[in-house]
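Peer 1: sequence plus predicted model, see below.
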Amino acid sequence: MSVIATEELTKRYPRVTALDQLTVDVPEGVTGLVGANGAGKSTLIKILLGLSPATEGKARVLGLDVATEGATIRERVGYMPEHDCLPPDVSATEFVMHMARMSGLPSTAARERTADTLRHVGLYEERYRPIGGYSTGMKQRVKLAQALVHDPRLVLLDEPTNGLDPVGRDEMLDLIRRIHTDFGISVFVTSHLLGELERTCDHVVVVDGGKLLRAQATKEFTRTTGVFTVEVDTNADGSDGTDDAQTALVGAGLPVERDGRLLHVSVADETGYDTIRDTIDGLGVGLVRLQQRRHRIAEVFLGEQSQAPQTEKETADA
């Protein structure tokens, strides 16, 4: 079942088209929407929530029409906005409980759900502190908590890792993944960082300039290639064995590209694996890694951009 479905969805402003005939189905699970800043991600979120009308086309969320059933959609989904919107003078408990009550939960249920949700996002020990004293990472967790507190079927997360350091980003991505694995809630998350979605999402939707470039399962994006990554140990005399390995592999008729201590070796068929292994074994140097490469989403995304037809303006400029 699709949790989100759009059909030729278009949003035009006086000087720009934010979405251009976007047709996509988003299945249950964790789906990432990726695109550069200005690609139309936040505009799509606002339309899906019924907060901004589309110029043309249709969209449904959980089977509900965004044009006529926006209020019902907002009751059944959670939303984590990109911008900082938290009141500084109240505690996380007060704010999340207020949002739970706004979603229709009775007082006792709202209190219990608030405690459970803040524990889940890692803020239970800090729940009574004023939000104004929180770090950026803690504020992001409060925003995530208020999106989850009413137990929605779907959450929309707009750039949830913005402003986080690498450790905070990893922790947030782990939380996002657990929303679905632990609670069965589907997630639609936007990001301009391709690597985040590659490691977190089951499906990825790629947009550029409001147009759909591709929508696929992540495993289809990151399919295996005919390239093996080879890393070897140092020689017995302590010298780097990579030079010798590269020379031997080229001598065996295999195309090799070097990246520091890594050798990327292209093979035509399954026998190439045996050739690499036997060649390295013949050198008497330790084999640290022999791993088949997978496409990265960034490679596919850049490839799609390079193949996209030029606009009239781009053609004129060229």
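Peer 2: Alright, I've got the coordinates. As the structure is a computational prediction, the values presented were derived from the model and not from experiment.
Peer 1: every contact and neighbour count from this point should use C-alpha atoms.
Peer 2: Fine.
Peer 1: and the nearest residue to Gly286 once chain neighbours are set aside, how many neighbours does it have?
Peer 2: Computed as CA to CA, 6 or more residues apart in numbering, the closest residue to Gly286 that is not its neighbour in sequence is Asp233, at 4.9 Å. Summarising burial for Asp233: neighbours were counted as other CA atoms under 10 Å, giving 18.
Peer 1: kindly report the same for the one 10 residues further on.
Peer 2: The local packing of Asp243 (other CA under 10 Å) involves 13 other residues.
Peer 1: tell me which residues in the one helix or strand it maps to are buried?
Peer 2: Assessed by DSSP states H and E, Asp243 sits inside helix 242-251. By neighbour count, and taking 16 or more other CA atoms under 10 Å as the criterion, the buried residues in helix 242-251 are 242, 245-246, 248-249.
Peer 1: list the residues that contact Thr229.
Peer 2: By CA atoms under 8 Å, 6 or more residues apart in numbering, the contact list for Thr229 reads 262-265, 289-293.
Peer 1: how about Thr225?
Peer 2: For Thr225, the contacting residues are 292-295, by CA under 8 Å, 6+ apart.
Peer 1: buried subset of these as a PyMOL selection?
Peer 2: In PyMOL, a selection of the buried entries from the contacts of Thr225 looks like this (16+ other CA under 10 Å):
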select buried, resi 292+293
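Peer 1: please compare the first structure with the one that follows:
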Amino acid sequence: MRTSTILATEGLSRRFPRVTALDRLTVTVGPGVTGLVGANGAGKSTLIKILLGLLEPSEGRAQVLGMDSGSQGAEIRRAVGYMPEHDCLPPDVSATDFVVHMARMSGLPRTAARERAADTLRHVGLYEERYRPIGGYSTGMKQRVKLAQALVHDPKVVFLDEPTNGLDPQGRDDMLGLIRRIGSEFGISVLVTSHLLGELERVCDHVIVIDGGRLLRSSAISEFTQATQSVTVEVEEGPEALAARLAELGETVTPQGRALAVLVRGPETYDAVRDAVCDLELSLIRLEQGRQRIEDVFRGSAADMTEPATAPGLAATTVRGDS
């Protein structure tokens, strides 16, 4: 395994009595922020538990930071931070005491643990509230405590399992901002799972898409969101009138919420958009190159796959090359 590899799986499967959670998954992940996307039940949490050495695979193997998850689980857990999806915080303990305890469990001396806990709680925005019992925290604050305990021992990589679960839009934005900072400012590699595709577009360098435990695709985020042969047009009001006028001019228009996606036939399409907006005296808010979204790729891959475990190019995929 290359030193730049954060984790890798080879033919990894995990079968339960009535379901196969992972099906011959082979994938390699390098440094940076990597998203693991799939619907609930796709196998995301099962994969993380195997990587941490908390669950044995039915077949295949997995490595984290060059260590085998089957035989070196304790060593992996000392080097990795883990933010679980489920609620696991003691309600009668303060955030400071809990994060200090987790730092001590990771091997930090008492003084260093308290210093690191204070720094980490400040980083996640809980410094002023650090002495309050966790039971009185909001959902967003509890998620920040879980993130803090995953970071307190200065891990080389963190696994974040559905970190935005239960958060309102502002809380999701704040959490995504923290995740981006972990990768960009602190140099800690991140594997973050989510079933909300738009979130991963905002924070990840690379994305792995799995469905039913099978690999659909893994690529740089730029490859998922490549430019399409359309432009997105948004006006302050009157999109229906604009769509009708463009259709009269021979353009192909598809409504996308408040915006319109206009198929680009050539330079004349841009002229048609300009003329229609001016003729209707509309206020143009946005005119930009259309981009394919992860959701589109996910749907397309799912529709095309018949034998995903053995399909060429899907069995073994490198998420990030040597750097």
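Peer 2: Yep, it's here. Predicted model, so just to flag it, every value in this text is computed and none were measured.
Peer 1: ok so, going back, surely the residue nearest to Gly286 of the first structure touches Asp244?
Peer 2: No: Asp233 of the first structure sits out of contact with Asp244 when judged by CA atoms under 8 Å, with a separation of 10.9 Å.
Peer 1: returning to that earlier point: now distance to Gly78 of the first structure and secondary structure too, for the contacts of Thr229 of the first structure, in a markdown table please.
Peer 2: Formatted as a markdown table, the contacts of Thr229 of the first structure follow (distance: CA to CA, whole Å; DSSP: H, G, I helix; E, B strand; the rest coil):
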| residue | distance to Gly78 of the first structure | secondary structure |
| --- | --- | --- |
| Leu262 | 44 | strand |
| Leu263 | 46 | strand |
| His264 | 44 | strand |
| Val265 | 46 | strand |
| Arg289 | 43 | strand |
| Leu290 | 44 | strand |
| Gln291 | 40 | strand |
| Gln292 | 39 | strand |
| Arg293 | 37 | strand |
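Peer 1: would you turn these into JSON lines with distance to Glu7 of the first structure?
Peer 2: Compiled in JSON lines, these are given as follows (distance: CA to CA, whole Å):
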{"residue": "Leu262", "distance to Glu7 of the first structure": "45"}
{"residue": "Leu263", "distance to Glu7 of the first structure": "45"}
{"residue": "His264", "distance to Glu7 of the first structure": "42"}
{"residue": "Val265", "distance to Glu7 of the first structure": "43"}
{"residue": "Arg289", "distance to Glu7 of the first structure": "46"}
{"residue": "Leu290", "distance to Glu7 of the first structure": "45"}
{"residue": "Gln291", "distance to Glu7 of the first structure": "41"}
{"residue": "Gln292", "distance to Glu7 of the first structure": "38"}
{"residue": "Arg293", "distance to Glu7 of the first structure": "36"}
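Peer 1: among the residues you listed, which recur in the second structure?
Peer 2: By both residues aligned by TM-score structural alignment, their matches' CA atoms under 8 Å, the contacts of Thr229 of the first structure still in contact after alignment to the second structure are 262-265, 289-293.
Peer 1: please enumerate the strands of the stretch 1-150 of the second structure.
Peer 2: When assigned using DSSP state E, counting those that start in this stretch, the strands of the stretch 1-150 of the second structure occupy the ranges 7-16, 19-29, 33-37, 59-64, 67-68, 80-83.
Peer 1: how about the third one, which residues of the first structure does it hit?
Peer 2: The one in question is strand 33-37 of the second structure. The alignment of strand 33-37 of the second structure onto the first structure (TM-score structural alignment) covers residues 30-34.
Peer 1: what's the average distance for the matching stretch when superposed on the second structure?
Peer 2: Mean deviation of stretch 30-34 of the first structure from its aligned counterpart in the second structure after superposition (mean CA distance after the TM-score superposition for the first structure): 0.7 Å.
Peer 1: and the contacts of that stretch?
Peer 2: Here stretch 30-34 of the first structure has contacts from 41, 177, 180, 186-194, 197, 200-207, using CA under 8 Å, 6+ apart.
Peer 1: turn the strands of the stretch 1-150 of the second structure into JSON lines, including mean neighbour count and distance to Ala302 of the second structure.
Peer 2: Converted to JSON lines, these look like this (neighbours: other CA atoms under 10 Å; distance: least, CA to CA, whole Å):
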{"stretch": "strand 7-16", "mean neighbour count": "20", "distance to Ala302 of the second structure": "19"}
{"stretch": "strand 19-29", "mean neighbour count": "21", "distance to Ala302 of the second structure": "15"}
{"stretch": "strand 33-37", "mean neighbour count": "26", "distance to Ala302 of the second structure": "13"}
{"stretch": "strand 59-64", "mean neighbour count": "21", "distance to Ala302 of the second structure": "24"}
{"stretch": "strand 67-68", "mean neighbour count": "19", "distance to Ala302 of the second structure": "31"}
{"stretch": "strand 80-83", "mean neighbour count": "23", "distance to Ala302 of the second structure": "29"}
